[in-house]
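Q: Build me a model from this:
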Amino acid sequence: MAGSSILVINAAGAETRVALVESGTIHEFYLERKREKGIVGNIYKGRVVRVLPGMQAAFVDIGLEKAAFLYVGDVYGDPDFSEEFELTEGEHANALHEVPSEQEAEEQEARARAALPAPAAAGEGQPAEAPPPAAEPAAAAEAGAAQPAEGEPAAAPLAPIALTNAVGMEPVPAPPPLLVPELPPAPEAAAAPEAPAQAELELAATPATPAEAGSPIAEAPAAAGEVTAPAAAPASGQREARPAEAAREARDGRDGRDGRDGRERGRRDGRGRGDRGERGDRGERDRGNARHNGHGREERREKGTKNIQDLLKEGQEVIVQVAKDPIGTKGARITSHISLPGRHLVFMPTVDHIGISRRIEKEGERRRLREIVDRMRPEGTGFIVRTVAENVEAPKLEADIRFLIQVWNEIIRTKDKVGAPALLHPDLDLILRATRDLFTADVHKLVIDDRDEYDRILRFVKEQAPHLESQIELYQGEEPIFDAYGIEQELKRASQRKVWLKSGGYLIIDQAEALTAVDVNSGRYVGKKNLEETITKINSEAAKEIVYQLRLRNIGGIIIIDFIDMDKPQNRDKVFKALQDALGRDKAKTNVLKISELGLVEMTRKRVRESVTRMMNEPCSYCDGKGHLRSKMTVAYEIFREIRRDAPSFPEPVLVVNCHPEVARILQGEDRDELRYLMDRYNKTIQVKPQSGYHQEQFDIYGRQDRGEKEREREDRGRRGGRGQGRGAAQAQAQPQAEASEAAAGGAGAAGDPAPAEAPGGGKGR
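A: Here you go, the predicted structure:
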């Protein structure tokens, strides 16, 4: 496999696993189960159930167990928009001169920001989540694949479209027939409807995951290998963030949309680009302050000027797209900025914007693609041109545009037929998402182990990318496919807390609710001569392995890396550069702060779904998910304290301690002297009884009478009963036998395990 990329899909079974292997290393790994399918990218018709001005957010019922979270920055000015588009001939024939070059676009952006006041601070967001920017298209973060190109500061409203050829373009083949998902159940259904089966043709244009960043799992639907930095800068998906910025983006709820520079569309009186007004009481959103990344590139963001209570009301119906799956105790994160990805383009109906993948470096090709898209797109809408569109003929791009517009119009028509909550449009399943987004010309072959899915992929690729059809292979070996390609062993390594480095050092990776901590240790590596060189070598190797593990485990949110302390600043810079270079190949959005003098790195990585570790594991039932237990010695000493606390309250002369066998061994062994001291002090007999079925932390203490006293009490009861009136001779003769049997039973109980009935209500324990 050296020097090649292979897309391996394990679909034989109840779960689907996808691994992109490059040069013998797993670069991408995704997991989806039939019973636990993700919903990122699904489009719903929802109903606002609660508006929270204090959080500047709302909760929307989309048919899931928990209401979804909608931040004010993700609310389109008219979240209930339902206009279809019309594509009229020549509408954009003269639009090319309006499209600025990359440099002009940045200059216009700088002037626009300078003219705007600083946005007001937003209210508190959902706990542990920071608000995303207002109008960034879901696909604009396509592994950073979209280089924003501002053509016009204002935005256009949605308008009906008649699908006709643009002026000057060659005849476009008729798009494939659109197969519409069957309508979801009635709105009164409490649970979210199941995603209906779809034809492969429609699947090509299902909604983009809100973080079009280069993977089929919503972190990156861009073609494999896309980078987030422009060609002039080092390939890097991250930027060096200032502390204040990192704090704002530290929450895992961010959906990584800082690359959006499209604007919401206002109501126009006409179709001309210069004739734009406001829609209702909604104006354009002000553009927020730009931020500089580590390469001097400004990231543009927009801040909403309206309050959530002005945009949404309880009971209002809205069209939303899931940006982030429910994770832990949190519900899904949603946005009203919709994105629909195709093979070559991503359609954004709410944003007036054209973006070109940064991986397309030739200015002439970028301009050609922008011209084609700008002439065909409905006014006021946006498109992202993906990396796979490079050198693609115009008719294919036009067919993609028409098809995506058809899909959007069908969503709007479906929306008018159903009540909220309802699923309007499901996203692709993992297999076809991976085929669409990862199976590119850079991939040597696609291998899958299921015949039915193999046939489905063939049909899909034949329609979308016929030149790749010969590179699809059905695996028919006896050995499981992931074993045959060496993937299974690497996945087992990724599930371990301790990860060994080739040099002999190791990493400790601990995932908590709010952050992930990574500790770098020297382990068995002792170096050669210089301590500083030894530490620098371990840290440099660890930096690459850490990024690999983050990608493989799909870890997101706040990440703290504790490198071994380095004295020389140049060595810290060397390790930081190694970390940056490794992150440059990561399609997920990351923000990184420089290594501190303590050797710490603070960074964030966009999280859309649960990490692989959390998906494949569950909290330990024995330790209750804590990862540790009270030691046997601690439990033994707690028993001693419990005896001191409760012994005076027991009238019985015998105390029985039931506990785990290992704890009992300590009580009866090395700490026997303490047990004898307590027996002498309280004048009681203490019996320790091991219970194999007890948890290590479990014990109980209760009192009971000793055997001799119980026998005397029975004799007293027998004598009193013998003097009772009306007792016959036979009863009197049988009494000694009953007493003997009772005494025998009492002796057995004292010698064996205690019966709870002997100490009703008298037990103490844990």
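Q: Please count neighbours and contacts with C-alpha atoms only from this point.
A: Fine.
Q: which SS class is the residue positioned nearest the centre of the chain?
A: Per Cα atoms, centre = their mean, the C-alpha nearest to the average position across the chain is that of residue 609, at 1.9 Å. Using DSSP: H, G, I helix; E, B strand; the rest coil as the criterion, the local structure at residue 609 reads coil.
Q: Surely it is in contact with residue 323?
A: No - no contact is recorded between residue 609 and residue 323 when judged using Cα atoms under 8 Å, the distance being 9.5 Å.
Q: Pull the residues that contact stretch 542-560.
A: By Cα atoms under 8 Å, 6 or more residues apart in numbering, the residues outside stretch 542-560 that reach it are 26-29, 250-253, 494-495, 501, 506-507, 514-518, 520, 575-576, 578-579, 582-583, 586, 600-608, 610-613.
Q: for stretch 464-474, same thing?
A: With contacts defined as Cα under 8 Å, 6+ apart, stretch 464-474 is touched by 204, 343, 440-441, 444-451, 454, 458, 461-462.
Q: here's the other one to compare against:
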Amino acid sequence: MQQDILINWSPQETRAAIVENGVVQELHVERELQRGLVGNIYLGKVARVLPGMQSAFIDIGLERAAFLHVADVWQRDQGRERREEEGERAQLTPKPIEKLVFEGQTLMVQVIKDPLGSKGARLSTHISIAGRLMVHLPRDDGSIGVSQKIPLEQRDALRQRVQQLMETLPPEPGLDRPGGYIVRTNAEDAPDADLQEDMLYLRKAAARVRQAARTQPAPTLLHQDLNLMQRVLRDMVDEHTASVRIDSRTQHAALLAFGQAFMPNAVQKLALYSGERPIFDLYNIDEEVAQAMGRRVDLKSGGYLVMDQTEALTTIDVNTGGFVGTRNFDETIFKTNLEAAQAIARQLRLRNLGGIIIADFIDMQRAEHREGVLAELRKQLQRDRIKTTVGDFSQLGLLEMTRKRTRESLERMLCEPCPACQGRGTVKTPRSVAYEILREVLREARQFHPAEFRILAAPQVIDLFLDEESQHLASLSEFIGKPISLQAEGLFSQEQYDVVLM
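A: Model prediction:
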């Protein structure tokens, strides 16, 4: 499937959209003051060790301490098994966390997950530095992994080539381990000269990190990952990419120089956009993003999805809406669910939803219909770079999925909880607030004896007291033996009020 990548740059924000067949599928946003941390290497200090959770909190200089689990701690004396998958780290049978780290210890760590909500960043001591063709593992023992996306019959030959190139490189002074490499997908047809050049670049980068760790105090940043535009060129451009267009002449020149040095195959697809319309207007991307902020997603057939993102999981409800179909009821449901499966796969990518996802498709009586919807969903998810595991339909007809989460969702990045409802999505009715005020006045009257009580509240609550609830207000005033005055505050939210003792 052909894809185009559009990059909209401004001094404060960079946005990259991936468009497939004229429809936006992914949006990546990086703000200069809120740049992501994944890939950054820090020299941190162990703040707390929690044996019960087999984890530790590490101070890396951020607002919240970062989290390190025992499974992400590199251990020199244990054997390891590598899963041959790009970006995966060695899997270990770990010792207890309290035998590996201690409070006050200085530790070199790398961020593998950005802070999410109230949670700090997640760390690993399996340090890796990504290059154009390979990922370097400075602490490894010389093993070589190959991306699973490279055909099986080519992996052994590629691994042998990299092994031979490693043997030709001079040993680095002061190191007892040569380090390992993971061969990336785009190295499949790379010549030996390019592979060796990438290895030398990665070794130099690792040496700079080690030198900084020896000279800098903790906590400090030792290595920062590439910016969004550079990561687009490194990670998102493949054989399906037709063009990469950017709307800034200055950034185009910088990206061109970067590409010529590290990704020469991607440079030929890089172009400067000089049209009069904003680049995102070419595919109505801003409108699509605005719709991705809402709960409802309309389907072409007349059905719709309702998506709710919570702290624990994301729920997706499928409804037929106005779609009545042309055949029988089962076919109508099946067609709606098929279209919903396509829309769900796209929305997961566009909104960057991660964690546990529960989809409630319309109940299907026939097993072949359920299998067809499941097959269509898995087919659509194959186009997603982020791994998604899909289960089978449960006895209740629910479909469970998990999608790897490494950064905030689009909604969490662009939005914040409503100050009126505090993220609940609802507010108390004016009548509920009015009755709460009456109870508060009665509570205050039992403790204090002012000359008068004054109620400050939103206009809609005051209007209720002046009309439908005037009798209850008068009865309360007579019961406590004190006058009660009203004052409307236009800046108050519907739930906000104050009872002033005069």
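Q: ok, back up a step: counterpart of the residue nearest to the centre of structure 1 in structure 2?
A: With TM-score structural alignment as the criterion, residue 609 of structure 1 lines up with residue 407 in structure 2.
Q: Without its sequence neighbours, what residue ends up closest to that match?
A: residue 114 (5.2 Å; Cα to Cα, 6 or more residues apart in numbering).
Q: And the buried ones among the contacts of stretch 464-474 of structure 1, selectable in PyMOL?
A: Selecting the buried subset of these in PyMOL, with 16 or more other Cα atoms under 10 Å as the burial test, is done by:
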select buried, resi 204+343+440+444+445+446+447+448+449+450+454+458+461
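Q: Among the contacts of stretch 464-474 of structure 1, which one sits closest to residue 593 of structure 1?
A: Taking Cα to Cα as the measure, residue 593 of structure 1 sits nearest to residue 440 out of those, at 33.2 Å.
Q: Go ahead and confirm the closest one touches residue 388.
A: Yes - between residue 440 of structure 1 and residue 388 there is a contact at 7.2 Å, judged by Cα under 8 Å.
Q: Tell me how many other residues crowd the aligned partner of the residue nearest to residue 407 of structure 2 in structure 1.
A: With TM-score structural alignment as the matching criterion, the partner of residue 114 of structure 2 in structure 1 is residue 325. Counted by other Cα atoms under 10 Å, the residues lying close to residue 325 of structure 1 total 22.
Q: ok, residue 325 of structure 1 - contacts?
A: Residues near residue 325 of structure 1 by Cα under 8 Å, 6+ apart: 38-40, 331-333, 608-610.
Q: The stretch 1-150 of structure 2: helices as residue ranges?
A: Along the stretch 1-150 of structure 2, no segments are classed as helices by DSSP state H, counting those that start in this stretch.
Q: quick one: the strands in the stretch 201-350 of structure 2?
A: Assignment of strands within the stretch 201-350 of structure 2 using DSSP state E, counting those that start in this stretch yields the ranges 220-223, 241-246, 270-272, 296-298, 304-309, 313-319.
Q: And the ones you listed: which comes nearest residue 56 of structure 2?
A: strand 220-223 (18.1 Å).
Q: okay, and that closest one goes to which residues in structure 1?
A: Per TM-score structural alignment, the counterpart of strand 220-223 of structure 2 in structure 1 is residues 422-425.
Q: Now the matching stretch on structure 2. Mean distance?
A: Following the fit onto structure 2, the mean deviation recorded for stretch 422-425 of structure 1 is 1.9 Å by mean Cα distance after the TM-score superposition for structure 1.
Q: Please pull up the equivalent of residue 37 of structure 2 in structure 1.
A: Using TM-score structural alignment, the equivalent of residue 37 of structure 2 in structure 1 is residue 39.
Q: who touches stretch 294-306 of structure 2?
A: Outside stretch 294-306 of structure 2, the residues that reach it (Cα under 8 Å, 6+ apart) are 291, 307-308, 316-323, 336, 339-340, 343.
Q: Please disregard the earlier target; I meant stretch 273-293 of structure 2.
A: Stretch 273-293 of structure 2 is touched from outside by 6-8, 17, 22-24, 245-248, 297, 347, 350-351, 411, with contacts defined as Cα under 8 Å, 6+ apart.
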